[in-house]
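In: I would like to see how this sequence folds:
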Amino acid sequence: MSGTLNGRAVVFKWITGEDAADHVRAQQEEAEALFPRMANGPFRVPEPLAFLSGEGLSVMAFAPGRRLSDLVRKAGAAERARLLVLAGGWHRCHTAERRRGAAFGVRYWLRQREVALPKFADGTDRKLARGIQQKLEALAPALRGVPITQARIHGDLTALNLLVDGDVICGVDLQSRAWWPLAKDAARFLVQLTATCPAADGPRLHGIAQADMEAFRASGVLEAEPAHLLPCFIGIELAARLQSPTLAAAPRARTQALARAYLS
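Out: This next block holds a predicted model:
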């Protein structure tokens, strides 16, 4: 919710539920860690102004710009590529100073998806999820224990949570405290983008437009990661999206089409 505070344009966010205080503290921790180095330049986060964890309230300075999702829908090929280069650059900048090496526990991630399979109510979604699980199992031997990069990622990096104002891009809704594989946010971004703002016809890689993938990766954000890691997380994100009970009919149909392309 937008408003003003002491004459400044701000965004208020109220969080309810048992974990509200923890969410606000996480948002405060992230914002205060990131803002000193992402207050200026092309890759930014909003200025943190106030946090009241007991009330589930956070107040951030208003960030100018339009949602990346709205801009991408109307963009031609060249402008779409420019916007996705910006998005990949933001992901790299956001994680640049909070990274660490780790051995990839591929079985953990596959087990999460395997346990979820019985929860699929829709037959089409269940069939696609089983196909994705089989593909992930085929990828697993090449990924077991390989060195990867973990980072304090956004956690919900999508075109909805990136605001673009000219050549400046600002990430919002920051509240993740977790260390996760760097490729997880990249996969989430590309899956959500393709399911909601698909590119025009062209070559596809793992269901994602090759031009989109190349533009997002142009910053080098994933240059040190194993080749099969991003395809693995694309499958994981796809299966999780298919499982969502709140996904409306049209987005679900697009996600199903993306899953079929991933499996083809």
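In: going forward, measure contacts and count neighbours with C-alpha atoms only.
Out: OK.
In: I figured residue 187 hits residue 239, correct?
Out: No. Assessed by Cα atoms under 8 Å, residue 187 is found out of contact with residue 239, at 11.9 Å.
In: what packs against the longest helix belonging to the chain?
Out: If you go by DSSP state H, the chain has its longest helix at helix 123-143. In terms of contacts (3 or more Cα pairs under 8 Å, 6 or more residues apart in numbering; DSSP states H and E), helix 123-143 is packed against helix 106-116, helix 229-243, helix 249-263.
In: Could you name the stretch from those that's closest to residue 215?
Out: Among the helices and strands packed on helix 123-143, the nearest to residue 215 by Cα to Cα is helix 229-243 (14.6 Å).
In: One more sequence to fold, the one below, so I can look at both together:
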Amino acid sequence: MIRKEIKLILSTFNIRNTQDRYNERKEFLRKTIQGEQSDIMCLQEVSFLGDNQVDHLVEDDKNRSLYHQFHAESQLKFHIRPGADPESKLDGNTILANKDFFDQNLTILEDKKMHLSGFRVAHAIKFALNGDPSNYFWVVNTHLHHIVPDWQIRYHQLQNIHLWLYNITKFQSDNIFLCGDFNLTPKEEQNYKYLSEMGFKSTYQVIHGQEPVITFPTGLQAPNMDTDPEGCFDYIWFKGNQIKPQNIHIFGDKHLETDKTIYPSDHMGLCGEFMIKFD
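Out: Just a heads-up that it's a prediction; the model follows:
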């Protein structure tokens, strides 16, 4: 019998690359990522060139790699900069796919990338259920411009993502997840509304009736930490009549038991459960 539905656990998480006391938090970060048991996880602010940060994060205690890695490299890199954390190393974003889940259920039909700016990139993967090219969904991972007052730049980046997706997908009918750190809160009304006008729904809003109060900051303390105002910046958006959200929760919001200033990252993550029922 050909399967026509799949349960998907999908997460998004900005992991703050290798800065902000990374050596002190990396084991906590590894356990947090693996503890969600996501089928697919979208990561932002990742260091994967040279010493690949992700290799460690996806290894279990027996040094077995649990996830396939699909990287989206930015054109320019946030590496060592004057006045910044000397451990900072940011190469782009990564989509992880649980090996057991992926190998048993999915194949990749397309892998697309678009540069939004020198430092920002959008990454889209088209996954097919059991290799059937007629039963598929897209996962898109992105990280928008971060300067708080620059809402117009984020607006143009969203417009570019919209046009790009319109060209690479059957945008009106395809099942599409759009995940990431959007660096905008619901109070940035033009951009938040624009995502809805594109046809996307916020999973957290659908399930809980409102967005999280905050997804940044967590309470991670470091000399060069991000001190921007708090708010909800991270989302899992979806569109497509075949996607049915079941639940969503925040993770990464607990500090290390032995140190209240150490969190997995300066952002919290979101983990959603979905049913996708194909016609």
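In: TM-score for these two?
Out: Superposed pair, TM-score by TM-score structural alignment, normalised by the length of structure 1: 0.31. Supporting alignment: 129 aligned residues with a Cα RMSD of 5.6 Å.
In: Mean neighbour count added to the helices and strands packed on helix 123-143 of structure 1, as a markdown table?
Out: Shown next, in a markdown table, are these (neighbours: other Cα atoms under 10 Å):
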| stretch | mean neighbour count |
| --- | --- |
| helix 106-116 | 15 |
| helix 229-243 | 23 |
| helix 249-263 | 17 |
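In: among those helices, which is nearest residue 85 of structure 1?
Out: Nearest to residue 85 of structure 1, of these and by Cα to Cα, is helix 229-243 at 17.1 Å.
In: The closest one vs helix 249-263, what angle?
Out: On the basis of axes from the mean of the first three to the mean of the last three Cα atoms, to 10 degrees, helix 229-243 of structure 1 is oriented at 150 degrees to helix 249-263.
In: Which strands and helices lie in contact with helix 229-243 of structure 1?
Out: Judged by 3+ Cα pairs under 8 Å, 6+ apart, the packing partners of helix 229-243 of structure 1 are helix 106-116, helix 123-143, helix 182-196, helix 249-263.
In: just checking, residue 216 of structure 1 touches residue 80?
Out: No. Using Cα under 8 Å, residue 216 of structure 1 is not in contact with residue 80; the gap is 10.3 Å.
In: Those two - which one has more neighbours?
Out: Taking neighbours as other Cα atoms under 10 Å, residue 216 of structure 1 and residue 80 compare with residue 216 leading, 26 against 20.
In: For the more buried one, identify the helix or strand it belongs to.
Out: In the assignment (DSSP states H and E), residue 216 of structure 1 maps to helix 210-216.
In: In terms of secondary structure, what does that helix contact?
Out: Counting contacts by 3+ Cα pairs under 8 Å, 6+ apart, helix 210-216 of structure 1 packs against helix 77-95.
In: Moving C-terminal from the helix it packs on, which element do we reach first?
Out: Sequence order places strand 99-103 as the next helix or strand after helix 77-95 of structure 1, per DSSP H and E.
In: Give me the distance between residue 163 of structure 2 and residue 93 of structure 2.
Out: Residue 163 of structure 2 is 20 Å from residue 93 of structure 2, where distance means Cα to Cα, to the nearest Å.
In: More neighbours: these two, which one.
Out: Higher neighbour count among residue 163 of structure 2 and residue 93: residue 93, with 28 against 12, using other Cα under 10 Å.
In: part of a strand, is the more buried one?
Out: Yes. Under DSSP: H, G, I helix; E, B strand; the rest coil, residue 93 of structure 2 sits within a strand.
In: Residue 28 of structure 1 and residue 143 of structure 1, how far apart?
Out: Taken as Cα to Cα, the span from residue 28 of structure 1 to residue 143 of structure 1 is 35 Å.
In: These two: who's more crowded?
Out: Taking other Cα under 10 Å, residue 28 of structure 1 and residue 143 do not tie; residue 28 has more neighbours (23 against 20).
In: check contacts around the nearest residue to that one once chain neighbours are set aside.
Out: With sequence-adjacent residues excluded and distances taken as Cα to Cα, 6 or more residues apart in numbering, residue 28 of structure 1 is closest to residue 51, at 6.6 Å. Residue 51 of structure 1 makes contact with 24-25, 28, 57-59, according to Cα atoms under 8 Å, 6 or more residues apart in numbering.
In: which helices and strands does the helix or strand hosting residue 161 of structure 2 pack with?
Out: Residue 161 of structure 2 belongs to helix 151-168 when assigned by DSSP H and E. Applying 3+ Cα pairs under 8 Å, 6+ apart, one finds that helix 151-168 of structure 2 contacts helix 189-197.
In: Check for me that residue 148 of structure 1 belongs to a strand.
Out: Yes. Counting by three-state DSSP, residue 148 of structure 1 is found in a strand.
In: What count of nearby residues applies to it?
Out: Residues within reach of residue 148 of structure 1, counting by other Cα under 10 Å, total 20.
In: so it touches residue 103, yeah?
Out: Yes. Judged on Cα under 8 Å, residue 148 of structure 1 makes contact with residue 103 at a distance of 6.0 Å.
In: residues in contact with the residue nearest to residue 112 of structure 2 when sequence neighbours are not counted?
Out: Leaving aside its chain neighbours, residue 112 of structure 2 sits nearest to residue 124 (5.1 Å; criterion: Cα to Cα, 6+ apart). Shown here is residue 124 of structure 2, whose contacts under the criterion Cα under 8 Å, 6+ apart are 110-113, 138-141.
In: If we only consider the residues you listed, which is nearest to residue 151 of structure 2?
Out: Set against residue 151 of structure 2, the nearest of the contacts of residue 124 of structure 2 by Cα to Cα is residue 141 (19.4 Å).
In: what would the contacts of residue 124 of structure 2 look like in TSV with neighbour count, secondary structure and distance to residue 181 of structure 2?
Out: Formatted as TSV, those follow (neighbours: other Cα atoms under 10 Å; DSSP: H, G, I helix; E, B strand; the rest coil; distance: Cα to Cα, whole Å):
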residue	neighbour count	secondary structure	distance to residue 181 of structure 2
110	12	strand	23
111	15	strand	20
112	14	strand	19
113	18	strand	17
138	23	strand	18
139	22	strand	14
140	25	strand	12
141	26	strand	9
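In: from those, which is closest to residue 28 of structure 2?
Out: Out of the contacts of residue 124 of structure 2, the member with the shortest distance to residue 28 of structure 2 (by Cα to Cα) is residue 141, at 23.2 Å.
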